[in-house]
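Q: below is the sequence, then the predicted model.
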Amino acid sequence: MSLALSLGRRGLGRCWPNPAVGCVIVNNGRIIGRGVTAKGGRPHAEVIALSQAGGMARGGVAYVSLEPCAHHGQTPPCTDALIKAGVSRVVAPLTDDDPRVSGKGFAQLRAAGVQVTTGVLADQAVLAHKGFFLKVTQGRPMVTLKLATSFDGRIATANGESQWITGPKARRWVHAMRGTHDAVMVGGGTARADNPSLTVRDLGVQHQPVRVVVSRKLDIPTHSILAETARDIPIWICHGTDADPDVCRKWADLGARLFPCDLIGRQLDVASVLQNLGNAGLTRVFCEGGGALAASLLNAGLVDELVGFTAGLALGAEGRPGLGAMGIDALNDAPRFHLIDTQNIGGDVMHRWGRI
């Protein structure tokens, strides 16, 4: 099961809107097939593993990192494939939250005489499938918020110099994290100030995440890198319902996909932003700021994982803070996270936190 979960994690960022599932088929103590959900979500991991195993799957055991699907979608159910292949046992960590599957896959397997074992490494599977489960149960993707700051929490000097606070190994690590998410998201201010490409680079990665910009008025330069590459790598823009229609048309003509989102007062409602992204199929979003967007997500309780990269330099009070104003007067009102992991990445400290 540990191998199945590891295989599944290789598919993160590639197979949305489907979950990233891994499957390992064993017979007589020997691995005869393995698979991970393919890019775009099909074929499923079980089908790939069974194809490798061929006739040797009969009487074998299938270790699957999530309950096999039991419904007819664009492809037949994986339960049918497992039953037809003649596996004697299926081991899975937990039930799929998708109501089209939930419990039905296990029930179909048992009805066909296949032994089913559940609960194996379930805690790891819950983490691996968090984004998919959130999309199913809450209609929104999982959000990872990344902040790269000085020791005193600044993202730039007073005059805006920010390249580079953290070192090359930390930046490479961030690129790897981008690759495990369906989308990379920034606010309009970051898009204007940094002119980013928001791509995964220098890692030999073939796929690219969707690039999402959150900008109420859609006031992003059309001579930017994002605009110039919109037809090559998807760019989605979440804007206010009051954005200028002419500007919207201009971005649509460039190849961008536009999502009108609700407002709260004069600000975009980040819950509406995430609902739109979830409706479009995204399960995992990697937010890289800026400060106002990050603060809004934290205030709304919509950050599921917080990743910090802290450098050993201090910029002082005049430096630009990593977070915008949050209106917090009491410590009890501040969002808190629990520490998951900490590592030395090329002299910078990476610390990863989960929601309490």
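A: Cool, the structure landed.
Q: from here on, contacts and neighbour counts on C-alpha atoms
A: Fine.
Q: which residues touch Met56?
A: 27, 32 (Cα atoms under 8 Å, 6 or more residues apart in numbering).
Q: ok, longest helix in this structure?
A: helix 168-179 (DSSP state H).
Q: what comes into contact with that one?
A: 12-13, 184, 199-201, 203, 205, 207-209, 286, 309, 345-346, 348, 350.
Q: try it against this one:
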Amino acid sequence: MATPAEIAAMRRGLELATRGPASRNPQVGAVILSASGDVIAEGWHRGAGTPHAEVDALSHLPADAARGATAVVTLEPCNHTGRTGPCAEALVTAGVARVVYAIDDPGDREAGGARRLRSAGIDVEGGVLADEGHALLDPWLTVRRLGRPHVTVKWAQSLDGRAAAADGSSQWITGAQARHDVHRRRSEADAIVVGTGTLIADDPALTARNGDTLFARQPVPVVIGTRPLSRDAKIWQHPQEPLLFATYDLAAVLDELADRGLHRVFIEGGPTLASAFLAQGLVDRLLAYIAPTLIGGPRHAITDIGVASIGAQMRLTIDQLLPLGGDVLVVATPESAVH
């Protein structure tokens, strides 16, 4: 069982971890305790290519000062050589007597650090403050599991599947409760993505609003497409600096967003962009806000998603049906999505 000093050190390690940048690499903190339970060194991971948290903490100690000490780390020490050496080996070399960590490393190459430490005669305790560790690293763990950011596609539609009237007008199909729900979910995302067509046609602000004010947390606006944008567009007033991608390689865009630590991506559309993400199998969750109204005409909420026959239809699992005033939100998962 972890001691009170080790639990306090783990809480400190989780705090230190947040000092590191969110990216494709995990945020990790480490604290070194003396045999008597006193803190003698701290460290955290400062980004790709820099020393990992354990090595950073050890670097602040004189030679042999960690011998017989306890290393408290928020993530299982890695057991592979990448841009840096394996942390498990660094701890063995340093002569620590005990290692305490919060959650197991999910990587195929990186995992196994605990096993290596035990084989060297080091006492190892895992799962200490595991819930807090998972909460910190949940976005990164999602990227590791999927190989890319988690993608949510959202649209609002009439009961007959239209996203706008024939003249292109679409404000508002759904009511106030549905729109508030959209903004709340935007505030939980790291990035909000639209195509240049939607940006030019609708000039959205792409902010997350709580009534007349902005939520404290704002997603980074991302624009995909090659059409030039007006310098008067509302997006340039966004609290976060917009990211522009003059490409239709959606996988490459997601790869770049993952590198930037934008792990939860919210696709706002329009229909062409949403359909492209669906067609390429890059969607993990769908949010369809359905209003009890009929519009007709050619402005469909979803266009070509590569379904040529009924046998190729994209099956969904309905996760939730949520009434929002007079509207209904359908939360669904493609059955082909990786989890």
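A: Ah, there it is. As the structure is a computational prediction, the values presented were derived from the model and not from experiment.
Q: need the TM-score from the superposition.
A: After superposition, the two chains reach a TM-score of 0.66 (TM-score structural alignment, normalised by the length of structure 2), with 286 aligned residues with a Cα RMSD of 4.5 Å.
Q: now which of the contacts of helix 168-179 of structure 1 would you call buried?
A: 12-13, 184, 199-200, 208-209, 286, 309, 345, 348, 350 (16 or more other Cα atoms under 10 Å).
Q: inside strands: which ones of the residues you listed?
A: 184, 286, 309, 345, 348, 350 (DSSP state E).
Q: just curious, which of those is nearest to Gln115 of structure 1?
A: Phe286 (38.8 Å; Cα to Cα).
Q: for stretch 122-141 of structure 2, buried residues please.
A: 122, 124-130, 132-134, 136-137, 139-141.
Q: among these, which are in strands?
A: 124-125.
Q: inside helices: which ones of the buried residues of stretch 122-141 of structure 2?
A: Using DSSP H, the buried residues of stretch 122-141 of structure 2 in helices are 130, 132-134, 136-137, 139-141.
Q: make TSV out of those and add distance to Asp160 of structure 2.
A: Putting these into TSV (distance: Cα to Cα, whole Å) gives the following:
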residue	distance to Asp160 of structure 2
Ala130	46
Glu132	44
Gly133	45
His134	41
Leu136	42
Leu137	41
Pro139	35
Trp140	38
Leu141	38
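Q: quick one, helices of structure 2?
A: Using DSSP H, helices in structure 2 cover 4-17, 53-58, 87-94, 113-119, 130-146, 176-187, 196-202, 250-259, 271-279.
Q: helices and strands around the fifth one, which ones?
A: In terms of contact count using 3 or more Cα pairs under 8 Å, 6 or more residues apart in numbering; DSSP states H and E, helix 130-146 of structure 2 is assigned the packing partners helix 4-17, strand 98-103.
Q: switch the cut-off to 7 Å
A: strand 98-103 (3 or more Cα pairs under 7 Å, 6 or more residues apart in numbering; DSSP states H and E).
Q: distance of the spatially most central residue of structure 1 relative to Ile25 of structure 1?
A: Nearest to the mean C-alpha position of structure 1, counting by Cα atoms, centre = their mean, stands Arg284 at 1.9 Å. According to Cα to Cα, to the nearest Å, Arg284 of structure 1 and Ile25 of structure 1 sit 28 Å apart.
Q: ditto for Leu147 of structure 1
A: Counting by Cα to Cα, the gap from Leu147 of structure 1 to Ile25 of structure 1 is 40 Å.
Q: what about the two, which has more around it?
A: Ile25 (27 against 23; other Cα atoms under 10 Å).
Q: surely that one meets Gly55?
A: No. The criterion here is Cα atoms under 7 Å, and Ile25 of structure 1 misses it with Gly55 at 11.7 Å.
Q: before we move on, the earlier item: which bit of structure 2 covers the longest helix of structure 1?
A: Per TM-score structural alignment, the counterpart of helix 168-179 of structure 1 in structure 2 is residues 176-187.
Q: that stretch vs structure 1, average offset?
A: Stretch 176-187 of structure 2, aligned to structure 1 and superposed, deviates on average by 2.2 Å (mean Cα distance after the TM-score superposition for structure 1).
Q: list the buried residues for that stretch?
A: Those would be 178-180, 182-184, 186-187, for stretch 176-187 of structure 2 by 16+ other Cα under 10 Å.
Q: take those residues and write them to a markdown table, including distance to Ala17 of structure 2.
A: Output for the buried residues of stretch 176-187 of structure 2, formatted as a markdown table (distance: Cα to Cα, whole Å):
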| residue | distance to Ala17 of structure 2 |
| --- | --- |
| Ala178 | 36 |
| Arg179 | 35 |
| His180 | 33 |
| Val182 | 31 |
| His183 | 29 |
| Arg184 | 27 |
| Arg186 | 25 |
| Ser187 | 23 |
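Q: Ala246 of structure 2: which of these is nearest?
A: Arg186 (23.2 Å).
Q: any figure for the gap between the closest one and Ala276 of structure 2?
A: From Arg186 of structure 2 to Ala276 of structure 2 the distance is 20 Å (Cα to Cα).
Q: do the same with Val151 of structure 2
A: In terms of Cα to Cα, Val151 of structure 2 sits 13 Å off from Ala276 of structure 2.
Q: on that earlier part again, which among the helices of structure 2 is found nearest to Glu42 of structure 2?
A: Of the helices of structure 2, nearest to Glu42 of structure 2 by Cα to Cα is helix 53-58, at 4.6 Å.
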